[in-house]
Structures are given as structure tokens and as C-alpha cells.
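[1] sequence first, then the predicted structure, then my questions.
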Amino acid sequence: MTDTPPECTHWIGAERRYCRALERLRPYLPGLRCPAHTPAALQGRPEPVPGPGWPATAWTTPSPQSASALFDQRAIASGKRRAAAHTYRTARDAVRATPTRTDTQ
């Protein structure tokens, strides 16, 4: 089994061949590219400056699903959303137990 090193996968149409450069490769959506064949270089633009990356909390933000659960319970409890009888009773009891804005003032 031969282990081929990674190479630039840009197709040079005028020469009817792949670039196949082996040094300073970077991954892009079209594949590995050398500095001469990056998407920015092909468009005649300078390479973008690397930024700080994603913030540390980018994937830990709370989901709006938890807020929508209350609305689902209220829709089930009011009969506007179909549910099994035991689910209806559970949701109705949960909505009754949830304080409203007027209760907390």
C-alpha cells in the first residue's frame, strides 16, 4: 500500500493538469490548496487575516427550546393542540402550577 502525501487539488485548465504542489497546503471547501490557488488568490484578492476564532461560549448558548416547552404546555392545556388525555391533564396541572405575572406582583 502506497501512502501518497497530500497535494494541491486545483485543476489548471490551460495546462490540463492538477497543480499537485506539496508545500504549505491549507484545507478549503474545494479541497487542499497551495498559496497560489486559494479561493482569494484565484480572485486576485489578498488572503484574509486570521481572526481570533469562535468565542468560547459559541456552542454553549441556551436553546430557545426550553422556553417553547411552556408554550406547548399551555397550548395542550387549552385544548388548542391535540394530545393524549394523560398529557392534557399533566399540561393543565403544570400550567395551573406556573405563576403568572399578576401572581408575582
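    That came in fine, so what should we check first?
[2] please count neighbours and contacts with C-alpha atoms only from this point.
    Fine.
[3] give me the neighbour count for residue 77.
    Neighbourhood size, residue 77 [other CA atoms under 10 Å]: 22.
[4] OK, contacts around it?
    Each residue near residue 77 by CA atoms under 8 Å, 6 or more residues apart in numbering is listed here: 88-89, 91-92, 95.
[5] helices - which of these land there?
    88-89, 91-92, 95 (DSSP state H).
[6] A further structure is provided below for comparison with the first:
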Amino acid sequence: MSDQLETIKDYYKRTRRNILEISDADLETGKTHFNIIPRKYCSFKSPYNRRDYYKICFIIGKGTAHYGSHTMYVDRPVLFLPSPNIPYTWECEDDFQEGFSCLFNQEFLM
């Protein structure tokens, strides 16, 4: 298991998402967070980390998912529901990447 832990704040910073409507106070520990983000392109490889948030991805595009000790090639639409406790990464095979990602934290589930 990876020693790294990516936070929601780290995710937004790494992906350079426009989060003008989300303040730093909204991302503080203990506050509910839920966001749906369209996937328009994929020009980066996500880090192989554990996360402190949940992410559900509807992926349209080709690529490789590395999830724990497993590697899966994806060449058709897929719904990916990774556990935040298991490190994973996504490698795009081409520039055509669409779909949606849904981010939420533990507090949202309570």
C-alpha cells in the first residue's frame, strides 16, 4: 500500500480544476463535500496513491487502470468505484477521454 495520501484539496490542485465556488474552508476536515466533474480530456497520469476521499468515475475512453496489485485495460465505457484505501492510478491511452467523476468525502456519507 502506498504511503502517500491524496486529499481532495490535493486533487483539485493537481488537476487544476476551476474551483472558484469552493473555498478552502469548504474543504476543511469535518465538512461535507460532494462534486460532479465532467471528464473532457486526460493529459496526465494520476499518481498511484491512496485517497482520503471517495471517487466514482464513469470513463469513456481507452486506458489502463492500476488498482492495488491488479492492472486492467479499458477499451469501452466503464464505471470505476475505487476504494480510497487501495492505491490506484489511471493511464490514458489516447486523448479521447469523456465521462464524469464524482468526488465526496466520508462526512457526506454520514
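    Alright, I've got the coordinates. These figures come from a predicted structure and were not determined experimentally.
[7] how alike are these chains, TM-score-wise?
    Scored against TM-score structural alignment, normalised by the length of structure 1, the superposed chains reach a TM-score of 0.17; 36 aligned residues with a CA RMSD of 4.8 Å.
[8] how about a markdown table for the contacts of residue 77 of structure 1, with distance to residue 103 of structure 1 and neighbour count added?
    Formatted as a markdown table, those follow (distance: CA to CA, whole Å; neighbours: other CA atoms under 10 Å):
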| residue | distance to residue 103 of structure 1 | neighbour count |
| --- | --- | --- |
| 88 | 23 | 20 |
| 89 | 22 | 14 |
| 91 | 19 | 21 |
| 92 | 17 | 18 |
| 95 | 13 | 19 |
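[9] from the residues you listed, which is closest to residue 104 of structure 1?
    Nearest to residue 104 of structure 1 out of those is residue 95 (CA to CA; 15.0 Å).
[10] how about the nearest residue to the closest one, chain neighbours excluded?
    Spatial nearest neighbour of residue 95 of structure 1, chain neighbours left out: residue 74 (6.2 Å); criterion: CA to CA, 6 or more residues apart in numbering.
[11] which element is that neighbour on?
    In this structure, residue 74 of structure 1 is located in helix 65-78 according to DSSP states H and E.
[12] for that helix, buried residues please.
    Buried residues in helix 65-78 of structure 1, defined by neighbour count with 16 or more other CA atoms under 10 Å: 73-77.
[13] export those residues as TSV, with columns for distance to residue 27 of structure 1.
    Below are those laid out as TSV (distance: CA to CA, whole Å):
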residue	distance to residue 27 of structure 1
73	47
74	49
75	48
76	49
77	52
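[14] longest helix in structure 2, please.
    Longest helix of structure 2, by residue count under DSSP H: helix 8-15.
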